[in-house]
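**Student:** 3D model of this:
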Amino acid sequence: MQAESTKLNFFAKSVIMLVFILVFSIIYSTTAYSSTNKQQQLNTLNQQINNKKQKINKNNLTKSQLDADIKQADSNMYAIQTRLDKVRTQLSAAKTKTSVTQAKLNMLQIELEQKQQEHANALKKLKQLSVVLDKRANNFYRSSGIPYIEVILSAKSFSDLLHQVYYLSRIINQDAKLVKQIKDTKAVIEAAKAAIEKNKTATEQKQVILLSEENRIASLTVDLQKQKDSLAEQL
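**Tutor:** All right, here's what the predicted structure looks like:
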């Protein structure tokens, strides 16, 4: 009887011990799970916070870069506009020089045509005078029947000789004066014509240079305007 009582006590103690162990295990497991779950939530929250910080930093960096880009674009726009204004001023000055040079060319062309006409007239007069002189000499020879020298030698008296010499000298001097006058006029006209042609050639060369410079500046103006428009679209 006492042995059975001892067995029952041992069995009861064993059951109580098992129950205690089971309850302790359940409590420990629940506590451990709860702790792990909270740590995971904390880690997730920290990750979200870090992500937000990174996004904010990235946005700040992007905004700073954007502000820097806008500032640089404004600076480039100002530089291009300043250069464009300068180039336009140069283009206006080049066009003015070209117009002045063209007007000078037109004037030189008119002067050259006038000198060419004067030169042609001088040649015509010289040719006409040569014909007149030849005709006069032929008429004198036909009327007297003897050359100039024989007319002088055939003078009947000293007074007749003086008269013949005076008459011939007047004719010769007058003819020589006319010839010299026309030749001098012709030489002056030729010199003026050569000077005009030289000036015209130099002016034409200058005109070519001015036109080339004008075209270069005009092309540069177009390029700068395109750059300005492109920058304006980026702002």
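**Student:** make it CA atoms for all contacts and neighbour counts henceforth
**Tutor:** Will do.
**Student:** Quick one: list the elements packing against the longest helix along the chain.
**Tutor:** Longest helix of the chain, by residue count under DSSP state H: helix 2-144. Under the contact criterion of 3 or more Cα pairs under 8 Å, 6 or more residues apart in numbering; DSSP states H and E, helix 2-144 touches helix 158-234.
**Student:** Next, the angle helix 2-144 makes with the helix it packs on.
**Tutor:** 170 degrees (axes from the mean of the first three to the mean of the last three Cα atoms, to 10 degrees).
**Student:** Helix 158-234 packs against which elements?
**Tutor:** Against helix 158-234 (3+ Cα pairs under 8 Å, 6+ apart) you get helix 2-144, helix 148-153.
**Student:** Tabulate those helices (JSON lines), appending distance to V208 and mean neighbour count.
**Tutor:** Formatted as JSON lines, the helices and strands packed on helix 158-234 follow (distance: least, Cα to Cα, whole Å; neighbours: other Cα atoms under 10 Å):
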{"stretch": "helix 2-144", "distance to V208": "9", "mean neighbour count": "14"}
{"stretch": "helix 148-153", "distance to V208": "61", "mean neighbour count": "13"}
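**Student:** Nearest approach to K186 belongs to which of those?
**Tutor:** Between K186 and these, the shortest separation by Cα to Cα is 5.7 Å, and it involves helix 2-144.
**Student:** Of the helices and strands packed on helix 158-234, which is nearest E214?
**Tutor:** helix 2-144 (5.7 Å).
**Student:** Can you give me every residue that contacts the closest residue to M77 other than its chain neighbours?
**Tutor:** Using Cα to Cα, 6 or more residues apart in numbering and skipping the chain neighbours, the partner closest in space to M77 is K228 (6.2 Å). Applying Cα atoms under 8 Å, 6 or more residues apart in numbering to K228 gives the contacts 77, 80-81.
**Student:** Just put those residues in JSON lines and tack on distance to K71.
**Tutor:** Output for those, formatted as JSON lines (distance: Cα to Cα, whole Å):
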{"residue": "M77", "distance to K71": "10"}
{"residue": "I80", "distance to K71": "14"}
{"residue": "Q81", "distance to K71": "15"}
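**Student:** Out of the residues you listed, which is nearest to L18?
**Tutor:** For the contacts of K228, the nearest to L18 is M77 (86.8 Å; Cα to Cα).
**Student:** this one next, for a side-by-side:
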Amino acid sequence: MNKRIKVLISVLMCTSLFSATVFADDLSDKKQQSSDVEAEIDAGKARVNELESKKDTVTREVEALNSEAEALNKEINELNSKIEVSNKNLEELKVKTEELTKAIEDNQHVVNERMRTLYKSQGQSYIEILLESQGITDMLKRIDYLMRMIKFDKEVMEEFEKNQRELASVTKEAEEEKAKLQDDKMVVEVKTNELNAKTAAKNALVAGLEADIAAEEAKIAQMEAEFNELLSAINTMEAEAVQDERPSRGDAGSTTAGNGDIFSITGGMAYPITSTFDPRPNPITGVWESHGALDLGAPHGAGVFALKAGTVAYSGWMSGYGNVVVINHGDMSTLYAHNSVLNVSAGEQVSGGQRIASVGSTGNSTGPHIHFEVIIGGVKVDPAPYYIY
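**Tutor:** Presented below is the predicted three-dimensional model:
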């Protein structure tokens, strides 16, 4: 081999190495960006949950204030009814007072007339009336008659005056009761106005929280779109050849599929499927969402094995996923999440069936299991056909 060819080969090797290094750096940057964006998404969802919690609290406070205001309005209505009855009673008492006053005045007039008659009847006085008596017996009768008449008039006047005093006392009590009712009503109305002001402030707070929630959800939607774009870019960079071809499941106990290059990710152990690829309620948040993976109920510390040969595209922590290994197989990528221990590093070449991690429950997980994803052409596909043992 001459010197010129050696130089050319060296240049080509350096160029390939440089390209590979740049590709790895770009892929690492994309992975880091996607991890950062996903962390922001998780933080955004946490803020939304916090805002929703505050909104629920304030809404309950508004409901309590509304109930209290309703009770006060009922009390105001009852006071208005009592005041109306009181006004009616006062009107009746006023009529009775006027009638009694007129009766006293009329009776006083009669008495006065009678006294004038007694004193001046036909120009005679009490003495003259008595002097006209026909003997001592007649005079005594006349004296008794005069005394009885004076006593009767006095008793009638006293009875009228007594009734008038009692009526005045009852009227005063009715007026005091009405005044108290009006004072009570004013106090309740002040409380109602204060409650209405508090309720309006709480409603404004709820409206503000709803606006904050809407703004936060809009940010999350934008970040999720960015995350999906990053994921698509990562998968496009990882996939050198796109084949939408799914191998058939092998026989029980087999470690390879029909084309001979698929291995058991459990090392031949038949672990139960605890969650399928289909949408499901999130076990942590309860929100119905796409799963996009296969969960296998493996024990903590059990081995996790590479589906097939490839290059480790990512090995480390990923928000939500915990400890993750992503392998680029050329025609597809596979992801293994929630591991307790990672046995491989980014850029490392692995063979099919090689142990790459240990089962754990890191990230958003409710228990130890293998979270297995298959990505072809930037799209997650059902991993079930790739689960062989």
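**Student:** Can you pull the TM-score for these?
**Tutor:** Overlay of the two chains. TM-score (TM-score structural alignment, normalised by the length of the first structure): 0.77; 213 aligned residues with a Cα RMSD of 2.8 Å.
**Student:** that older thread, overlap between the contacts of K228 of the first structure and the second structure?
**Tutor:** Compared against the second structure with both residues aligned by TM-score structural alignment, their matches' Cα atoms under 8 Å, these retain 77, 80-81.
**Student:** which one among these gets closest to I16 of the first structure?
**Tutor:** So of these, ranked by how close each gets to I16 of the first structure (Cα to Cα), first place is M77, at 90.2 Å.
**Student:** The longest strand along the second structure maps to which residues in the first structure?
**Tutor:** If you go by DSSP state E, the second structure has its longest strand at strand 310-318. Across the first structure, nothing matches strand 310-318 of the second structure (TM-score structural alignment).
**Student:** Check which residues of the helix or strand just after that strand are buried.
**Tutor:** Next in sequence after strand 310-318 of the second structure, counting helices and strands by DSSP states H and E, comes strand 322-328. Residues 322-328 are the ones in strand 322-328 of the second structure that count as buried (16 or more other Cα atoms under 10 Å).
**Student:** if we can go back for a sec, closest one to L235 of the first structure among the helices and strands packed on helix 158-234 of the first structure?
**Tutor:** helix 2-144 (6.8 Å).
**Student:** How far does that closest one sit from its chain's centre?
**Tutor:** Put simply, helix 2-144 of the first structure sits 23 Å off its chain's centre (Cα atoms, centre = their mean, to the nearest Å).
**Student:** Tell me the residues of the first structure aligned with stretch 350-359 of the second structure.
**Tutor:** Going by TM-score structural alignment: stretch 350-359 of the second structure matches no residues.
**Student:** cool, stretch 49-61 of the second structure as well?
**Tutor:** Under TM-score structural alignment, stretch 49-61 of the second structure corresponds to residues 71-83 of the first structure.
**Student:** how much does that stretch stray from the second structure?
**Tutor:** Following the fit onto the second structure, the mean deviation recorded for stretch 71-83 of the first structure is 1.7 Å by mean Cα distance after the TM-score superposition for the first structure.
**Student:** which residues of the stretch 201-350 of the second structure fall in strands?
**Tutor:** For the stretch 201-350 of the second structure, applying DSSP state E, counting those that start in this stretch gives strands covering 273-275, 280-281, 288-289, 294-296, 303-305, 310-318, 322-328, 333-339, 341-342, 349-350.
**Student:** just so I know, which of those lies nearest I104 of the second structure?
**Tutor:** Comparing the strands of the stretch 201-350 of the second structure by Cα to Cα, strand 288-289 comes nearest, at 88.9 Å.
**Student:** gap between the corresponding residue of the second structure for the residue nearest to M77 of the first structure and L65 of the second structure?
**Tutor:** Under the alignment (TM-score structural alignment), K228 of the first structure maps onto V206 of the second structure. The spacing between V206 of the second structure and L65 of the second structure, counted by Cα to Cα, to the nearest Å, is 14 Å.
**Student:** now do V11 of the second structure
**Tutor:** V11 of the second structure sits 80 Å away from L65 of the second structure, going by Cα to Cα.
**Student:** Please name the residues that touch I182 of the first structure.
**Tutor:** With contact taken as Cα under 8 Å, 6+ apart, I182 of the first structure is in contact with 122, 125-126.
**Student:** same check, this time on L126 of the first structure
**Tutor:** 179, 182-183.
**Student:** before we move on, what about K97 of the first structure?
**Tutor:** Shown in contact with K97 of the first structure (Cα under 8 Å, 6+ apart): L210.
**Student:** What lines up with it in the second structure?
**Tutor:** Under TM-score structural alignment, K97 of the first structure pairs with E75 in the second structure.
**Student:** Stretch 180-196 of the second structure maps to which residues in the first structure?
**Tutor:** Residue span in the first structure matched to stretch 180-196 of the second structure, by TM-score structural alignment: 202-218.
**Student:** List the buried residues for the matching stretch?
**Tutor:** Neighbour-count burial for stretch 202-218 of the first structure [16+ other Cα under 10 Å]: 203-204, 206-207, 210-211, 213-214, 217-218.
**Student:** mean shift between that stretch and the second structure?
**Tutor:** Using mean Cα distance after the TM-score superposition for the first structure, the mean distance for stretch 202-218 of the first structure is 2.0 Å.
**Student:** what's in contact with that stretch?
**Tutor:** By Cα under 8 Å, 6+ apart, the list of residues contacting stretch 202-218 of the first structure reads 87-88, 90-91, 94-95, 97-98, 101-102, 104-105.
**Student:** what about stretch 48-60 of the first structure, how far off from the second structure?
**Tutor:** When the second structure is overlaid, stretch 48-60 of the first structure sits 2.0 Å from its aligned residues on average, using mean Cα distance after the TM-score superposition for the first structure.
**Student:** which residues in the second structure does that stretch match up with?
**Tutor:** By TM-score structural alignment, stretch 48-60 of the first structure lines up with residues 26-38 in the second structure.
**Student:** Repeat that for stretch 131-140 of the first structure.
**Tutor:** Using TM-score structural alignment, stretch 131-140 of the first structure corresponds to residues 109-118 of the second structure.
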